[in-house]
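# Pasting the sequence and the predicted model now:
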Amino acid sequence: MTGAIGKNNSDLTEMNRSAVVRILQQQEVCSRADIARQTGLTQAAITKIVASMMEMGIVSEAGIIMNGDNRRSIGLRLNADRHQIIGVKFARQMFAVGVFDISGKIYIHTETKYPFEEDPRKVLSAMKEQIHTMLKKYENVVSIGLAVPGPYLRDEGRIAVVTQMSAWHTINFIEEFKAEFNKPVFIEHDANAGALAEWLFGGHTQPLHTLAYFLVGDGVGAGIIERGRLFLGVQGTACETGHISVDVHGPRCECGNYGCLEMYCSAPAILKKVKERVPECLPCENPQSSDACIAVFEAARAGNPKAMDVVRETAEYIGYGCVTLINAYNPDIIILGDVVSRGGDLLLPIVQEVVRQRVIPELHTKVRIKISALKVDPTLYGAAATATDKVLQLPSKFSAAGKRG
């Protein structure tokens, strides 16, 4: 039977464990009484759940703490360092690999660049080698997360369109990774992964209903989280904002559409504009698109009017993307991330003005637009968040006791 909606006792137990783990992941130390209050479960139920989780090595006691009512209680802490994650970011001209734990702490990360024309098999081989090296060094890794560009066909395991990299269209990431490691591997679209990173590790103090992560880098896309769950669509390709047409008579995109947003505000689009209008800004003869973005932002800050024109035009198109996200998903926050967001101080006022002009006041006054404040590359962080999210959903499956077995 498929599509069952009932819950067995074991399912409910796991859901309650997950709720406890998520509270501790966000609050670091918490008493049993506070957990009971936040979950709505009885203290007797929480005591039983916590006892089983301590036996599995998921949580431990952290000494005496003071509750909000000034009562002394025994604090509980998530054993985050016993549940480490390897995050992997695959991008058009680089990949990154890092080790994190489920609290979001980063231990190490590396970046490897490669040219567009590089054989995908060589890139995958180098990526796998680095993951194996980190698995040997960090014995508490429980799962691996991989973030890839979109549109990513979740069930098929492949990317439908990788601009300028047609050789990657036939690579099946599920087949490449499922038997390679003795740890579960979870693969996610890069913008969705960034959204998870913001939701789990962004430190947002205000309650969030709907979060939109707007990735503007080598590609353009969005990840939407509503009440803690990703909005995916039937094939996992929802929210491909970069392939929404902003000019139906514009140039043809590799996806088959015309005038896609990605062709106007992505890092490769900025590189093209800089080569044509402000070539003196480029740091070298054959720069990568990320280098061009950083260079044109620096030139604009220094007062170069041609560079500022490129930045202003880019910001306007990012604003059009935000207008689409607001009208389609009505988020309470939009977070701009990836390399283009490094021009945030230049981009944000223009983006906000476009939104003010093009969205009805009842909507645009309720949404905050900000630049990602994550200290780590949001997509790499998102790869780790993808795997972390699975651990938080099924904590007993990834417990320290389970690993020892």
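Okay, I see it. Numbers count the residues shown, from 1 in each chain.

# drop to CA atoms for contacts and neighbour counts, all remaining ones
Fine.

# List the contacts of residue 160.
Contact analysis of residue 160 by C-alpha atoms under 8 Å, 6 or more residues apart in numbering lists 150, 151, 152, 153, 169.

# Looking at those, state which has the most neighbours.
Using other C-alpha atoms under 10 Å as the neighbour criterion, residue 150 leads the contacts of residue 160 with 28 neighbours.

# from the chain's centre, how far out does the host helix or strand of residue 308 sit?
In this assignment (DSSP states H and E), residue 308 forms part of helix 305-329. Here helix 305-329 is found 21 Å from its chain centre; the criterion is C-alpha atoms, centre = their mean, to the nearest Å.

# now stretch 248-264
25 Å.

# buried ones in it?
Using 16 or more other C-alpha atoms under 10 Å as the test for burial, stretch 248-264 gives 253, 257, 258, 259, 260, 261, 262, 263, 264.

# Please list the members of these that lie in helices.
Under the assignment DSSP state H, the buried residues of stretch 248-264 contribute 262, 263, 264 to helices.

# can you list those residues in CSV and add distance to residue 198?
Output for those, formatted as CSV (distance: C-alpha to C-alpha, whole Å):
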residue, distance to residue 198
262, 22
263, 26
264, 25
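
# Put this next to the previous one:
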Amino acid sequence: MSDSQPADLALMRELNERIVLGLLRQEGPISRAELARRSNLSRSTVSSIIATLLAAGLVCETGIGSSQGGRRPIMIEFNYQSALVIGIELGSTTLTLLLTDLAATVLRRAYVPFNSAEGPEACSTRLAEQVHRVLAEAAISRQQIVGVGVGVPGPLGYTTGRPSAPPVLPGWQGVPLRALLEAALGMRVFVENDANLGALAEHRWGAAQGWENVAYLYLGSVGIGAGLILDGRLYRGDIGSAGEIGHLMVEEDGPACRCGSSGCLEAVAGLPAVLKRARAIGLPVAQFGDLLSLARQGDHSAIALLDATGEYLGIAVASTLNMINPGCIVIGGSMAEAGELLLGSLRRTLQRRGLSIAVDHVTIIPGMLGSDVVAIGAVSIVVNHAFSVPAAARSNNGVAHEAMPV
């Protein structure tokens, strides 16, 4: 036997375990025989894998299933309480931190004032301090944490964990953020764009469950981005900049944008721009909730401003719809709280500007996961990496585990 054979066998065993775990995560309680059929693995291989996973606590037996004849099978289920995950949204002014189980059930949450202008090294240290504080308060050891997911605004080199050109995080470009965080935390870290994580969260646990092609519009506290799920999988593009909808031009000769262009969606419909315009017309607003309250009380200027903002959003969404033809568009983030005050004009603009066949087909819905959506998506990406089959190792036999959006 060559030296490489034991390693090859160990890798094959791990891949087979991930296939089984992926099926259990997707299908819920399922018998050993059905696992063998769905995975194309032998019954003896599946039985051996299940024995290992039972001993590790990753799966559990959950009762007796039905039978067409013969002995009724014992059902196997993924144990979502077998490990814990930390999901983080790293905003420019606020840090959102969740401690969850593998089903994203929140066990602890913290919202901490945060100043990204302090720079990546100082911010990594502060982030690590908050993580260790939450773990200490919950009496949780690092060994119970399977990984840490972190959402950041702006384009990101996914394989490198380095922000590419983040206008929201000046001074962070090219910084090895994942490596900094892993060194500070002593845990495995996954870093991803915030809108991408919002898309993953809503697709896995929220409003977009069951849809294969989804555009998630993230109206954040600072910027606007889109996360794209295409054919059931997250689409990042060649360099990680897919979905930068905030930098589509929607107003010729419009105001300057921090990206260096002008008339961008973010420059006219991003939250800071909307609040600036509100104050310019004399509305007494300190935050978006103030503007929303005025509109709900019938203030015509506030209503008109939200209507105009929705129209800008509709222009950008129409371009996205015409280009990628999603079946579902989910609107999330802090400004989505406006509901139809914003979405009404978005829909009307989409009707005017979108390709009619695509407009008639698409469903536009608000997100379900609220202000924690990015941190929940950060949990999702950790779980996917820990328990799904690596893309390079997937077969082309069409088994269900291939649909996991990593």
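Received it, and whenever you're ready, just let me know what you need. Treat the numbers as computed from the prediction; the structure is a model and nothing was measured.

# one step back: is it possible to get JSON lines of the contacts of residue 160 of the first structure that adds secondary structure and distance to residue 241 of the first structure?
Shown next, in JSON lines, are the contacts of residue 160 of the first structure (DSSP: H, G, I helix; E, B strand; the rest coil; distance: C-alpha to C-alpha, whole Å):
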{"residue": "150", "secondary structure": "coil", "distance to residue 241 of the first structure": "10"}
{"residue": "151", "secondary structure": "coil", "distance to residue 241 of the first structure": "10"}
{"residue": "152", "secondary structure": "strand", "distance to residue 241 of the first structure": "13"}
{"residue": "153", "secondary structure": "strand", "distance to residue 241 of the first structure": "16"}
{"residue": "169", "secondary structure": "coil", "distance to residue 241 of the first structure": "20"}
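
# Dump the residues you listed into a markdown table; add distance to residue 106 of the first structure as well.
Converted to a markdown table, those look like this (distance: C-alpha to C-alpha, whole Å):
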| residue | distance to residue 106 of the first structure |
| --- | --- |
| 150 | 25 |
| 151 | 28 |
| 152 | 26 |
| 153 | 29 |
| 169 | 31 |
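
# Leaving out chain neighbours, which residue sits closest to the equivalent of residue 273 of the second structure over in the first structure?
Matched to the first structure by TM-score structural alignment, residue 273 of the second structure sits across from residue 269. For residue 269 of the first structure, ignoring the flanking residues on the chain, the nearest one in space by C-alpha to C-alpha, 6 or more residues apart in numbering is residue 263 at 5.7 Å.

# Please report the distance of that neighbour from residue 60 of the first structure.
Distance of residue 263 of the first structure to residue 60 of the first structure, given as C-alpha to C-alpha, to the nearest Å: 51 Å.

# Then residue 12 of the first structure?
Taking C-alpha to C-alpha, one finds residue 12 of the first structure at 22 Å from residue 60 of the first structure.

# Which one's more surrounded, these two?
Taking other C-alpha under 10 Å, residue 12 of the first structure and residue 60 do not tie; residue 60 has more neighbours (18 against 11).

# Surely residue 340 of the first structure is within a helix?
Yes - remark: residue 340 of the first structure belongs to a helix, assigned using DSSP: H, G, I helix; E, B strand; the rest coil.

# out of the ones in helices among the buried residues of stretch 248-264 of the first structure, which one sits closest to residue 375 of the first structure?
The nearest member of those to residue 375 of the first structure, counting by C-alpha to C-alpha, is residue 262 at 25.1 Å.

# Thank you, goodbye.
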